[in-house]
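1. here are the coordinates; sequence isn't available:
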C-alpha cells in the first residue's frame, strides 16, 4: 500500500501505525465514520489513536483486509474471535456499500462453534485471552468456555477411546491431536485427565476461575476439576517468576473454594498451604484456604499440622494457624452439629499436636491454654494425653506465674483421668497440691457411683425375677476393691499438711466402710441366688396334677 496516497494514520495501542484510506475504512467502520462525519475543512494528514483495540495490530490488519477486499474475508475458528471483537469495537454492524457487515459474518461463524474440533476450540480460547475486556463483554469468551466444558462433559460420559488425528469434518468430538496428549494416554494416564496438559499450556490464571465456574455450572466431575487445579499450579510453577507464582496460587485457591470440599483432597490443600506461606498471598486467599482445611480437619494427620511458623517467628510450629483450623472445623458445618465420630477424631489429632508443641520453650502459656480448650469437653473421653502434655509444658516453662499454672491445670477434666494418671498426678510436684485433691475426689466419685449401681441392683432383686440379672457383671466387686486399695495408697503418699492429712484419712475410713458394705452385699446376693435356685429345683420335682 502506497503510504503517500493514504490520508489517515491509525495508531493501534501504540504498537503499530497503519496508513489507510479514510473513505474506504469509513464505509465499513461506523466508529471511524462518526469521527470524521462532522469534520469540516481539510481531510488530509488525519490521525486516529486507539489505546484499547482488541487483539492489537494483528486484529486490525484482518479488519483492513476485509475493508480493502470489498467486505469479503475467510473467517475460520482461528480468526473468528478476533474479527468478531474488532467488528464490535469498530461498530461494523452496517455498511455504506450494502454488503454483509463484518459483525454479522463473524457472528454466523461463531454459531458453528459446536462443530469445531478440540484444537480449534483451544485456538479460539487462546485468542480470547488477548481480547479482554471486549471478548468478555460480548460473550465470545463465555461461548468458548461453555463449548469446551460441554465437550469435556460429553467425553467423560461416553469414555472415548484414544483420539485420532482425523480431519475436522470427520468428527465433532475429535480430541486433541497434540502428540503430548496422545502419548500421555498411551503411557497410562486416566482418560479423565487427557486434557490437563492442553489447558495448562493455553489458559492464563485469569481464565482458570472462569473455566471452573463453567465446570460447576455444567456439573462436571468436581474431583477431576480439583485435580486439574493442583496439576495446573505445579506445572505452571516450572516456568514462571515469583509474582506469577503468587498470582497462580491465589487463582487456584479462589477456584478451589467454588467446589464442594468433599471433592478436594485434604493432603493437597496442605501442599498448597505450604507453597502459599512462602509467596505472601492475599489475606482473603489465606483465610479461604484455612476455611477449606478446617472444614475437613478430621482428614488431616499430625504431620500435616506441623507447619513452620511465619518468617521472623522463633516458635517451632505455627500454633495460631492450627487454632484457626479448629475454629473453622467447629463452624464449618453450616450451623449443624459436628458428628461425634468426626469430633473425637479431631480431638485425638489435636491432643497429639498439643503433646508435640508442649516442649517448645517459646510457646506462650496463653496460646498453649487456647489449644487445650479449643475443643469442647465432650470431644474427649479421656484426658490422660492432655495431662501428660501439661506436665511436659510445666516442666519446660518453669517461670510461669501461679495464675498461669492454675488456668492451665483447671483445663483438665479430672473426672476423665484414668486411675494410673491420678496416681502420677498425686506425686507430681509441678501441679499445685489442690489439684491432687481434686483428682482424688474425682476417683472417690467413681467409686461411690460403682457402689450406687450395685446397691440399685440389689434393690431390684424380688420374687419372680431371675437372680442372675442382679449378679455383678464383669468383676465389678473386684473393681471396687481395687479402686479402694488405690485410693488408700494415694492417701498414704499425698500431703504432709496436717489439715489435709486429716481430710484424706477421713476419705480412707469411708473407703473401708464402703468395702465392708460391698462384701455384705455380695454375701446377701449369694444367699438370694442359692434360695432362688433351690426354689426352682423343688417346684420342678413336684408331680403334675391331672386335669
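-> Arrived safely, thanks for sending. Owing to the predicted nature of the structure, the values given are computational and were not obtained by experimental measurement.
2. going by C-alpha atoms from here, please, whenever you check contacts or count neighbours.
-> Fine.
3. would you map the strands across the chain?
-> 8-12, 16-20, 46-50 (DSSP state E).
4. tell me which of those strands sits most buried.
-> strand 8-12 (a mean of 20; mean count of other Cα atoms under 10 Å).
5. which residues sit against it?
-> Residues from elsewhere that reach strand 8-12 (Cα atoms under 8 Å, 6 or more residues apart in numbering): 17-22, 44-53, 56-57, 60.
6. turn the strands of the chain into a markdown table, including distance to residue 226.
-> Compiled in a markdown table, the strands of the chain are given as follows (distance: least, Cα to Cα, whole Å):
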| stretch | distance to residue 226 |
| --- | --- |
| strand 8-12 | 40 |
| strand 16-20 | 42 |
| strand 46-50 | 40 |
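7. looking at it, residue 296 is touching residue 328, isn't it?
-> No. At 9.2 Å, residue 296 does not count as touching residue 328 under the criterion of Cα atoms under 8 Å.
8. now do the shared contacts for the two.
-> Common contact partners of residue 296 and residue 328 (Cα under 8 Å, 6+ apart): none.
9. for the stretch 201-350 of the chain, which segments count as helices?
-> Taking DSSP state H, counting those that start in this stretch to define them, one finds helices in the stretch 201-350 of the chain at 205-217, 222-236, 242-256, 266-277, 283-295, 302-305, 319-331, 340-357.
10. next one for the comparison:
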C-alpha cells in the first residue's frame, strides 16, 4: 500500500473526477515533502520521510508522528499554533486536538493530503473532510487547490446531481453535526432531497448502479402499509419514503420542513413521517431503548409539530403510536393534548381495530388501553357536547374495542370500568355490545370477587338491553347477583304492565263483579313474584352470614394449629 501511495503521489498533481459518479481523487498541486513510507503501530501512525519527525499530534487516543513543514504549508491552524510557540520560545512540538471533525480516520486523510498524497473523496467522507478542512483553515491563501476548495467543489457536484449520494452525505453529517450545520451542508442536502422528492422518479434518472434509489422504487409496493388503505393511490409518489427513513430524526425533520415548504401533498408528508416512525419503532422495545437511541424528547416534539394539520393526512393508529412514544419521552403536555384531541375527532369514523396499540414491555397488558381511555375522555370533554356529535357511533367503537381487549388476563377491572364509563350515560341507545364485552371480560377473569364483578357491570343499563340479551343475562351465572335480580324484577314489571293493559281493556267491557275478580287474580299474580324475589334476597343474606361465620371459624382453627405446632 505504501508503494502505491508513493507512486500515486508522483503522478500529475491535480484534481481528477474518477469514473464513478460518487468518487473523486484529489491531490495537491505540489508536494513539499516526499513520503517514503506510512506505518502504523497500534495507536500510532508514522509518516516516514528523509527527515526526522518534529511534530507529534494527538487526535483522541491516536498519535501521529509528523513533520511541521507539510502541515504548516497548507493549514492556517497548524501555522498559527507552531509559529506562536516559536515566538514564545517554546520547544514543545506536541499538539492535542480535541473533538476533531470525523476523528482520527479523517485526520489521517488530511495528513496524506498535506504530504502530497492523493486521497479519495466519496459521499461518505466529503462532509467530514470539508468540516475538517475548515477546522484546520486549509484555504487558498496557503496553496492553490487546497482541501477546502476541492471538497467544496465535489460536495456541490454531488448535491446537485446524485440522489443516493446526497442522502449518504447527509447521513455522514451525523458525526459532525455542529460544523455541518454551520457550514450549511445539512441545508444544501435537505434542499436537494426535497426538490428531487417533489419530482417524478423518472425525472431524477436513477442510474443502474444507484442501488438505494432502485431498491426503494422496486420494493415500494410491498413495504408501504398505506398502498391499499386510506392513502389511496400514493404509492408511485411515495418512492422516496424508504430512502429518507435512514436519516437521523433532526435531519429528517429538516428535510420534511423543506418538502412542506415546496407544497408536497399533506398525505405524502404525513405518510413519510409515519413510515419513519414505524421503522424506528421496530428498533425499540422499552423506554430504556429510547434513552440510548438518537431520539430525544425535544427532537421528537419537532416531529409532532411538523405533522400536517389536514384531516386524515395521517391515520389514527399512527397518531396513537406517536402519543404513546411521546408519553414515554415525557414531551410537552400541550403536544400530547393536541394528539388526544386529534385522535378524538377521528373516533366517529374508525373501527375498533384502529385503536389497537401494543405495549412494549413484558408483564403489561397486550394492548395499551390507557391510550384509548385518554382519547375517549378527550372526546367526552371536547366533542360530545357538539349537537352534531355521533355519540352512539363512538360508543359502538368503544364497546367493540372493549370486546377485543376483554380476554387479556392482565387487564385490570379499573381500566375496563374507566373505559366503559368514559362516555356520557345517554351515549348508548342499546347496551347489547357493552353487555357482550362485559360477559367476555367476566369469562376471561373467573376469579373476580363479587365486588369486582359489580364494578365491571356498573355501567350496564338493563332496561337498554334487547329481549334476546336479557334472556341470556338472566341465565348468566357470571353476572353479579344484583344485576341478575334487577333483570328478573324488570321482566316481572314488564309482565305486570302487559297484564294491566289487557285488563284495562277487559274492564271497559265487563260488569263490576268480574272486574273485581280479575283484579284479585292480578294481585295474586303480582304478589307471587315479589315474594319469590324477597325470598331470594333473604337467602343471599343468609349465605353471606354463613360465609362470614365460616371465615371466623377458619381463622380460629388456623390459630389453634399454629399454637399446636409451636
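-> Looks like it came in fine. It should be emphasised that the depicted structure is a prediction, and the values quoted were computed from it without experimental measurement.
11. re the thing from before, so which of the strands of structure 1 comes closest to residue 501 of structure 1?
-> strand 46-50 (94.8 Å; Cα to Cα).
12. so where in structure 2 does the closest one end up aligned?
-> Mapped onto structure 2 using TM-score structural alignment, strand 46-50 of structure 1 covers residues 93-97.
13. contact partners for the spatially most central residue of structure 1?
-> Note on structure 1: the residue nearest the mean C-alpha position is residue 292, at 2.7 Å, using Cα atoms, centre = their mean. Taking Cα under 8 Å, 6+ apart, we find residue 292 of structure 1 in contact with 257, 261, 269.
14. which of the residues you listed sits closest to residue 527 of structure 1?
-> residue 261 (63.3 Å).
15. burial count for the closest one?
-> 17 (other Cα atoms under 10 Å).
16. and the closest residue to residue 301 of structure 1 other than its chain neighbours, how many neighbours?
-> Spatial nearest neighbour of residue 301 of structure 1, excluding adjacent residues (Cα to Cα, 6 or more residues apart in numbering): residue 349 at 7.0 Å. Residues lying near residue 349 of structure 1 (other Cα under 10 Å) number 18.
17. can you find the partner of residue 349 of structure 1 in structure 2?
-> Under the alignment (TM-score structural alignment), residue 349 of structure 1 pairs with residue 397 of structure 2.
18. got it, and residue 150 of structure 1?
-> So, by TM-score structural alignment, residue 150 of structure 1 is matched to residue 195.
19. OK, contacts around its match?
-> Per Cα under 8 Å, 6+ apart, neighbours of residue 195 of structure 2: 259, 262.
20. how far away is it from residue 163 of structure 2?
-> From residue 195 of structure 2 over to residue 163 of structure 2 the distance is 10 Å, taken as Cα to Cα, to the nearest Å.
21. what separation is there between the closest residue to residue 8 of structure 1 other than its chain neighbours and residue 5 of structure 1?
-> Distance criterion Cα to Cα, 6+ apart; nearest residue to residue 8 of structure 1, sequence neighbours excluded, is residue 46 at 4.8 Å. Between residue 46 of structure 1 and residue 5 of structure 1 the distance is 13 Å, computed by Cα to Cα.
22. picking that back up, include distance to residue 10 of structure 1 when you put the helices of the stretch 201-350 of structure 1 into TSV, please.
-> Converted to TSV, these look like this (distance: least, Cα to Cα, whole Å):
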stretch	distance to residue 10 of structure 1
helix 205-217	30
helix 222-236	37
helix 242-256	34
helix 266-277	45
helix 283-295	43
helix 302-305	59
helix 319-331	56
helix 340-357	66
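23. nearest to residue 442 of structure 1 among those would be which one?
-> Going by Cα to Cα, the one of the helices of the stretch 201-350 of structure 1 nearest residue 442 of structure 1 is helix 340-357, 21.8 Å.
24. identify the residues contacting that closest one?
-> For helix 340-357 of structure 1, the external contacting residues (Cα under 8 Å, 6+ apart) are 297-298, 301-302, 305-306, 316-317, 363, 368, 371-372, 375, 379-380, 385-386, 388-389.
25. which residues does the closest residue to residue 367 of structure 2 other than its chain neighbours contact?
-> In space, and not counting its chain neighbours, residue 367 of structure 2 is closest to residue 358: 4.3 Å by Cα to Cα, 6+ apart. By Cα under 8 Å, 6+ apart, the contact set of residue 358 of structure 2 is 366-368.
26. ok, back up a step: so for residue 485 of structure 1, which of the helices of the stretch 201-350 of structure 1 sits nearest?
-> When the helices of the stretch 201-350 of structure 1 are ranked by proximity to residue 485 of structure 1, the top entry is helix 340-357, at 30.7 Å, counting by Cα to Cα.
27. ok, back up a step: go ahead and build a ChimeraX selection from the buried members of the contacts of helix 340-357 of structure 1.
-> In ChimeraX syntax, the buried subset of those is picked out as below (16 or more other Cα atoms under 10 Å):
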select :297,298,301,305,306,316,317,363,368,371,372,375,379,380,385,386,388,389
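28. what's in contact with stretch 176-191 of structure 1?
-> So stretch 176-191 of structure 1 is contacted by 118-119, 156, 159, 162-165, 194-195, 197-198 (Cα under 8 Å, 6+ apart).
29. quick revisit: of the contacts of residue 358 of structure 2, closest to residue 300 of structure 2?
-> residue 368 (20.3 Å).
30. what's near enough to touch the residue nearest to residue 8 of structure 1?
-> Counting by Cα under 8 Å, 6+ apart, residue 46 of structure 1 touches 7-9.
31. what residues are up against the equivalent of residue 374 of structure 1 over in structure 2?
-> Matched across to structure 2, residue 374 of structure 1 falls on residue 422, judged by TM-score structural alignment. Contact analysis of residue 422 of structure 2 by Cα under 8 Å, 6+ apart lists 373, 376-377, 380.
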